[in-house]
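**Student:** The following block contains a protein sequence and its predicted model.
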Amino acid sequence: MTAPTLQELAALRAEGAVHRVLVPGSGESWLVVTRDAARAALTDPRLSNDIRHSASWQTDGGHAVGRNMLQTDPPHHTRLRRLIAGHFTPGRIAALRPGVERIAGDLLDALPRRGTADLVGRYALPLPVTVICELLGVPEGDRGGFHTWSNELVMPTSHEAAAAAADALTGYLTGLTDAKRRTPDDTLLSGLVTAADSGGLTAGELLGTAFLVLVAGHETTVNLISATVHSLLTHPDQLARLRAEPELTEGAVEESLRHNSPVHASAFRFATEPLELAGTAIAAGDSVLVSLAAASRDPAYFPDPDRFDIGRRPQGHLGFGHGLHHCLGAPLARTEAAVAVRLLLERHPSLALATDPAALTWRTSTLLRGLAELPVRLG
C-alpha cells in the first residue's frame, strides 16, 4: 500500500472498518478506516506503541533519533509526557499568542504587497519553525538546517537520505544539549537537560524528546496552515463567508483538520495479545495503523463529509489523534494556524491561487500529508 488517497480510503471504508494492507518498507499491517474502530484502537491497552511487541521486530530501525513518548506505553509514556506537558497548557499557549502574532506579522511584512509568493516557504513553514525553536531553545542561525533533516525523516525520499538525516539531527541535538548543559537558560530544552542530569531522563530519552518536540512541533502545523489556506482559496464561498465573519477563523481551522488531516495516520500500534477489532481478529504481534484522515471523513458521523464547511461543528474528528497519545501540542498548532490565517486574510484582501489547483503537489507519507508549495497572488 502506498499512501492512500482520500478516495481510496473512502472506498475501503465503504467495504468495512479494518483491512489487511501492505505498507512499503514496513510489511503487512491492519488499516483502520472508520471512526468507531479508530477510537477503539487508539484507546485499547492491548495495542502497544512499543515496536518490541511486533512479531517481526529485530531492531528499532536505523532512523530513530533517541527514544520518545510515541514509542512507549505507560508508565514510561506518562513520565515522558509529564516532563513537557506544562509547556502546552492553555495558560502557557495564551501567553505565547502575542509572540505568534509578532512572528506572523514580521513574515507578512517581508512578503511583497503585490505579485506572487510561495506561501509554504515564505509563511506556513517559517512561522511554526520559529515558534517551536524559540520555545525549545534552538539558535536562530540553526533553524533552516534542522527542518531539512526532520522533513526527510517524516517524508523520506530514500533509505540512505533518511539515515543520513537521522545521523545529522542526532549529532546536532547532542551538541545543542551539551551547550545547554554548559550554559543553562529558561528554554524547554534546558529544562529537559536538567531533568536528565537529575535522573529523570535517560540520555536516549533526552535526545528523543527533543527530537519529538522539534519535529512534531512544526511539521504538522506547516501542513495545517497551508491546507487551510488552500481549502479557502479553492472554496470561494467559504472564503467569502470567513471574510464576512472572521470570528469563524477557529472553526475554519477545525474544519481543515477534519477535511484535510495533516496527520494522515497514527504511529503503528502492535498487538500484545490476540484481540478482536470491529469484528476482525488481530493476532499477537500484528501491527495496526489507524487512518485519522479516513475516520475524520466517516459519513456515519460527519454528514456530507467531503464538503468543506467552515460553519460545521466537527466535534469528534481525529485530526490530533485520540486517547493517551492525543497530540500534546494541539492547542499550540490551533493557535498558530488561526493567527496565520486571520492575519494573512487581513493583510491581503485579494489573495488568490497563482496556479491551477490540479498542478499542486501534495507530499505524502504513511503518517503525513502536506503541500510542497502553495503559489499565491498577493494583490
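**Tutor:** Yep, that arrived.
**Student:** going forward, measure contacts and count neighbours with C-alpha atoms only.
**Tutor:** Noted.
**Student:** nearest spatial neighbour of Leu189, skipping sequence neighbours?
**Tutor:** Leu136 (5.1 Å; Cα to Cα, 6 or more residues apart in numbering).
**Student:** Use this one as the comparison:
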Amino acid sequence: MQSSQDLTEDTVRVDAARCPVGPLGTPFDAQFFADPYATYRRLHTEGPVHHIRTPDGVEAWLVTRFSDVRKGLGDHRLVRHVRHAKDTYHRFPLPVEFTKSLVREDPPEHTRLRRFMNMAFAPRRVRALRPRIVEVAERLVDELGEHGETELMASYAAALPIEIIADMLDIAQEDRASFRRWADVILGIDPEEMREGGIGMLKVLTDLIERKRAQPGDDIWTEWLEGKDDQGGSLDQHELIGMGFMVLLGGYDPTAGVIGCAIHTLLQDPALAERLRKEPELMEDAVEEFLRMFGSNHTAARRFAAEDVEIGGVTIPAGDTVLLSLGAADRDALQFDEPDTFDIARNNNRHVAFGFGPHYCPGTELARIQIAVALEVVLRRLPEMKLTVPAEDVRLRPAYFIRSPVALPVSY
C-alpha cells in the first residue's frame, strides 16, 4: 500500500507536453516519464538538492540522496500544513471535505488523527484479511479462464487491492466498478475530471458514514464513529471523510502499482520467476526488493520549510516547498550496492518505499501481504504468461508522485 501519507488534494499526474519551460530545472519531463531512474542517476551525480519547477508550475527543492531523504522524512522543520507555505503555493481542485486529514497535519493534530487511522490497520484486522486476499486473488485468476489474453492491470493487479480496500470500508458492489476510474482521474491532470471524480467518491463516503451512524457494526467505520482521542473528542464529519478517502486511495493505487511493476519484471526474467515458484520462502525478500526498486511512491507528499533549513549543504528558505524523492533515494549508489540490479539476497535493504518517521505509511503490512499473495498466485496459476507487446512498450502513468503501469497486456 502506498503510503496513504502521500495522497492529498495536492497529488497530481502530469502530461509531459504541458511541462512549463522556465529558469529552474524541470527534471520531470518526457525522459523522466519514460525512464525515471536515468533521471535519478543524473541528479545523484549533480548534487544532493535541486531547485526545480514541477510540471504544474510550482517551484520546489527536490532532495534525492538516501541519507538526506530519510533524515528529511523525520525532520520536524519540514512540515505539512499549508499555512507554512509561501503565497505562490497552489492546491488542486478536489472537494474541500478531503482536505482535513492527517496527511496535511503536523503534531499534535497529526498524532491525534494517526491514532484513528491506525485502527484501520491494527494487526488483528490485517491478519484476518489474509484468507480473503488469497480468495480474491484465486477468484480473479479463475475468471480469466484457462487461456487467452487480458489486460492484467485491470483484471488482476488493480482489481485485487480495490476489492480488499472496498471490503474494509464496506463499499457497495455497484460502486466498486467506478472506483478505479475515480481514482485515476483524481490522480489525473484535468481539473474538471478531478473535481467530478472527487464528487463521485465523496458521495459514496458520505452515504457510507450516514449508513454506519444508523447501523453500527463490527467494522472500521463504527470504530471511527465511536472512537475517542486522549481528550475524549471524536472525529468530525470532514475528518471521517478524510479517513475514508485516505484508506481508499492510499490502499489501492500504490499497491496496484507495485504489483504491476513486479509482474512486469518477472515477465522479463523467467529465471527469477521460476526461482520464486520453486522457492516460495524467498518471496518475502523478493517483495522488499520490488518495493525498493519499483515502489510506486516516487515522491513523498510536499512539505514546507517552517524555517530556513540546510539540506546537503543547501539552505532552503522558510516557506519553500520541499519534495523528498523516495524513488531516487532507493536507487542511491551511496546507500545500495548496484542499486539498479534486482538482488533477492540484498543485505541491509532498508528502503524508504513506505516513508519514515511520523508519516510512515500505516498500511505497510497489508500492502506487503497483498503484493506477496498476488505474485505467488499469478506465478503458480499462470506459469506460461507472456507480454503481448515488447517490454519497453509498457507505459507507466506519467507522474512524479505515484507511478503505475497504465496497462499490462498479456497472454496466458
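**Tutor:** Received, thanks. Predicted, not measured: the structure shown is a model, and the values here were computed from it.
**Student:** that older thread, thinking the residue nearest to Leu189 of structure 1 is in contact with Leu188, fair?
**Tutor:** Yes. Contact between Leu136 of structure 1 and Leu188 holds when scored by Cα atoms under 8 Å: they sit 4.7 Å apart.
**Student:** Would you map the strands across the stretch 101-250 of structure 1?
**Tutor:** Under the criterion DSSP state E, counting those that start in this stretch, the stretch 101-250 of structure 1 carries strands at the ranges 116-118.
**Student:** what do we get in structure 2 for Phe146 of structure 1?
**Tutor:** Matched by TM-score structural alignment, Phe146 of structure 1 corresponds to Phe179 in structure 2.
**Student:** which residues does its match contact?
**Tutor:** Counting by Cα atoms under 8 Å, 6 or more residues apart in numbering, Phe179 of structure 2 makes contact with 162, 201.
**Student:** Next, work out how far apart it and Ile171 of structure 2 are.
**Tutor:** 10 Å (Cα to Cα, to the nearest Å).
**Student:** From Phe88 of structure 1, how far off is the counterpart of Met243 of structure 2 in structure 1?
**Tutor:** Taking TM-score structural alignment, Met243 of structure 2 has Thr209 as its aligned residue in structure 1. Per Cα to Cα, Thr209 of structure 1 is found 14 Å from Phe88 of structure 1.
**Student:** When those two are compared, which one has more neighbours?
**Tutor:** Thr209 (24 against 16; other Cα atoms under 10 Å).
**Student:** Check structure 2 for its longest helix and report it.
**Tutor:** The longest helix of structure 2 (DSSP state H) is helix 237-268.
**Student:** how big's the offset between it and structure 1?
**Tutor:** Following the fit onto structure 1, the mean deviation recorded for helix 237-268 of structure 2 is 0.9 Å by mean Cα distance after the TM-score superposition for structure 1.
**Student:** residue ranges for the helices of the stretch 151-300 of structure 1, please.
**Tutor:** Secondary structure of the stretch 151-300 of structure 1 by DSSP state H, counting those that start in this stretch: the helices cover 159-182, 188-197, 203-216, 219-233, 236-244, 249-259, 292-295.
**Student:** now these as TSV including distance to Met1 of structure 1?
**Tutor:** Listed next are the helices of the stretch 151-300 of structure 1 as TSV, based on distance: least, Cα to Cα, whole Å:
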stretch	distance to Met1 of structure 1
helix 159-182	18
helix 188-197	38
helix 203-216	24
helix 219-233	22
helix 236-244	34
helix 249-259	22
helix 292-295	15
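**Student:** so which of those helices comes closest to His76 of structure 1?
**Tutor:** Nearest to His76 of structure 1 among the helices of the stretch 151-300 of structure 1 is helix 203-216; the distance by Cα to Cα comes to 10.1 Å.
**Student:** coming back round to it: out of the helices of the stretch 151-300 of structure 1, deepest packed?
**Tutor:** helix 292-295 (a mean of 30; mean count of other Cα atoms under 10 Å).
**Student:** okay, that one sits on what stretch of structure 2?
**Tutor:** So helix 292-295 of structure 1 sits over residues 326-329 in structure 2, by TM-score structural alignment.
**Student:** which residues touch that stretch?
**Tutor:** Contact with stretch 326-329 of structure 2 is made by 37, 40-41, 64-67, 69, 293-300, 352-353, 355, as judged by Cα under 8 Å, 6+ apart.
**Student:** Can I get the buried part of those residues as one ChimeraX selection?
**Tutor:** Buried subset of those, written as a ChimeraX selection, criterion 16 or more other Cα atoms under 10 Å:
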select :37,40,41,64,65,66,69,293,294,295,296,297,298,299,300,352,353,355
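**Student:** can you count the residues close to Leu277 of structure 1?
**Tutor:** Leu277 of structure 1: 16 surrounding residues under other Cα under 10 Å.
**Student:** Would you agree it is in contact with Ala41?
**Tutor:** Yes. If you go by Cα under 8 Å, Leu277 of structure 1 and Ala41 touch, sitting 7.2 Å apart.
**Student:** Work out for me the element Val378 of structure 2 sits within.
**Tutor:** helix 364-381 (DSSP states H and E).
**Student:** picking that back up, need the counterpart of the residue nearest to Leu189 of structure 1 in structure 2.
**Tutor:** When structure 2 is aligned by TM-score structural alignment, Leu136 of structure 1 is paired with Leu169.
**Student:** and its match, how many neighbours?
**Tutor:** The number of residues near Leu169 of structure 2, taken as other Cα under 10 Å, comes to 17.
**Student:** Tell me who's in contact with it.
**Tutor:** Counting by Cα under 8 Å, 6+ apart, Leu169 of structure 2 has contacts 219-221, 244, 248.
**Student:** Recalculate using a threshold of 10 Å.
**Tutor:** Leu169 of structure 2 makes contacts with 120, 205, 208, 219-221, 244, 247-248, as judged by Cα atoms under 10 Å, 6 or more residues apart in numbering.
**Student:** Can you name the residues that contact the residue of structure 1 positioned farthest from its centre?
**Tutor:** Distance from the C-alpha centroid of structure 1 peaks at Arg182, with 31.9 Å (Cα atoms, centre = their mean). By Cα under 10 Å, 6+ apart, Arg182 of structure 1 lies in contact with 176, 190.
**Student:** Identify the residue of structure 2 aligned to it.
**Tutor:** Using TM-score structural alignment, Arg182 of structure 1 pairs with Ala214 in structure 2.
**Student:** same question, Pro24 of structure 1
**Tutor:** Counting by TM-score structural alignment, Pro24 of structure 1 corresponds to Pro55 in structure 2.
**Student:** Could you tell me how far its match is located from Gly363 of structure 2?
**Tutor:** Counting by Cα to Cα, the gap from Pro55 of structure 2 to Gly363 of structure 2 is 29 Å.
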